[in-house]
Each structure stands twice: as C-alpha cells, then as structure tokens.
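Undergrad: Sharing a model prediction with you, sequence too.
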Amino acid sequence: MELWPPRQQGMKAMIEARLLVERGTLRDQSEDWGAFHFLALPSPGDRVAVDRDEGVHYLTVICVHHAPVAVARGAQPSAQVVAKWTGAE
C-alpha cells in the first residue's frame, strides 16, 4: 500500500490497492483489474464505481486483504480489494 501523491500542503493522501473482481461464481478465477488509488480502503459491503473500458463498472466489496510489514523493515505494506461485479453503464 502506497500513499500517493507524497503529502503536499492541502492535498489528501491516497492509498493504492490492487482490485480483484469476481464476475462469475465465487469458484471462478478473480480478474486482476490492476492497482487503483482510494481515499481510504473500502469495507465489505461498500459499493465502488470504477471507470474502465470506456464505461463505469459497479462493484460490491467482499473483503480486503491487508499485508502489513514491520516499520523497521522500511518496506511498503500492500492491500487487495476483492469485489463482486454487479453491473455497468
């Protein structure tokens, strides 16, 4: 998880997380839609609107996988948002 952009006066930091989308049954392979910036990590049940493939896709968050790291390591934590595709415009 990375804060973007680096904190500047008057700007809000964003969290980068990988978006994994379930489009079929939960047994099907998740689609990796890549990394997106969030103002805050969503919670299960949240609805997310994603601009993709020349349209807006609506998703419902199933869960968020957090991968924290120890501060002493200096590495970046990461997160994956798993969401169910519910429709598109």
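TA: Good, I have the coordinates.
Undergrad: C-alpha only now, for contacts and for neighbours.
TA: Fine.
Undergrad: Start from the N-terminal end of the protein and give the strands.
TA: 3-4, 14-22, 31-38, 47-52, 55-67, 78-88 (DSSP state E).
Undergrad: gap between the two ends of stretch 38-45?
TA: Criterion Cα to Cα, to the nearest Å; first-to-last residue distance in stretch 38-45 is 16 Å.
Undergrad: Second structure follows, compare the two:
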Amino acid sequence: MIEALLLVERGSIRDKSQDWGAHAFLALPSPGDRIVVRRDGEAHYLTVLCAHHRPVPMDEVANGAEPAAEVVAKWTGSE
C-alpha cells in the first residue's frame, strides 16, 4: 500500500484545494482514474487530475527518509 495526501478540487478554479488528509492506496492512481472516498458518512466520487511524487534519494532512505505523494482529484459528486 501507498500512503498519499488527498487534495480535492471543489468549486471554482480559483478556490484552494481542500486537504482531505492522508489515505492508503493500493497503488498511486493515474490521471483520469475514478476513486470513491468515504467522508462525513457519504461516498464522494472523484476524478484524479494528477499525482505529485516526492521521491527520496537512496542514501537518505538509510537515514529513515520515506518517499511521499499527493493525489489531486476533482470532486464530481456524492451520495
């Protein structure tokens, strides 16, 4: 599993992304993938816009550094 911060775009292009916190993914999703996230008792449907990868050099892994990622997705509805 891969942990990634989920940033959600809702509303106008000028609005800031909403930080929905860290989520565990089986693999990082690709642009265009559809994902469903449970939040506040509802299922929210999102379309992935991009994934920001933050790799770590191998020599820093030995010192405990871990790679990270953010998934940016557009909210498309909920139920």
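TA: On my side now, so go ahead. Being a predicted model, the structure only gives us computed values, none of them experimental.
Undergrad: Fetch the TM-score of the aligned pair.
TA: Scored against TM-score structural alignment, normalised by the length of the second structure, the superposed chains reach a TM-score of 0.93; 76 aligned residues with a Cα RMSD of 0.6 Å.
Undergrad: Of the strands of the first structure, which stretch is the most buried?
TA: strand 14-22 (a mean of 21; mean count of other Cα atoms under 10 Å).
Undergrad: Please report how far the aligned residue in the second structure for residue 39 of the first structure lies from residue 3 of the second structure.
TA: Counting by TM-score structural alignment, residue 39 of the first structure lines up with residue 26 in the second structure. As judged by Cα to Cα, residue 26 of the second structure and residue 3 of the second structure stand 9 Å apart.
Undergrad: try residue 21 of the second structure
TA: For residue 21 of the second structure, the distance to residue 3 of the second structure - Cα to Cα - is 10 Å.
Undergrad: go on, residue 39 of the second structure?
TA: Counting by Cα to Cα, the gap from residue 39 of the second structure to residue 3 of the second structure is 17 Å.
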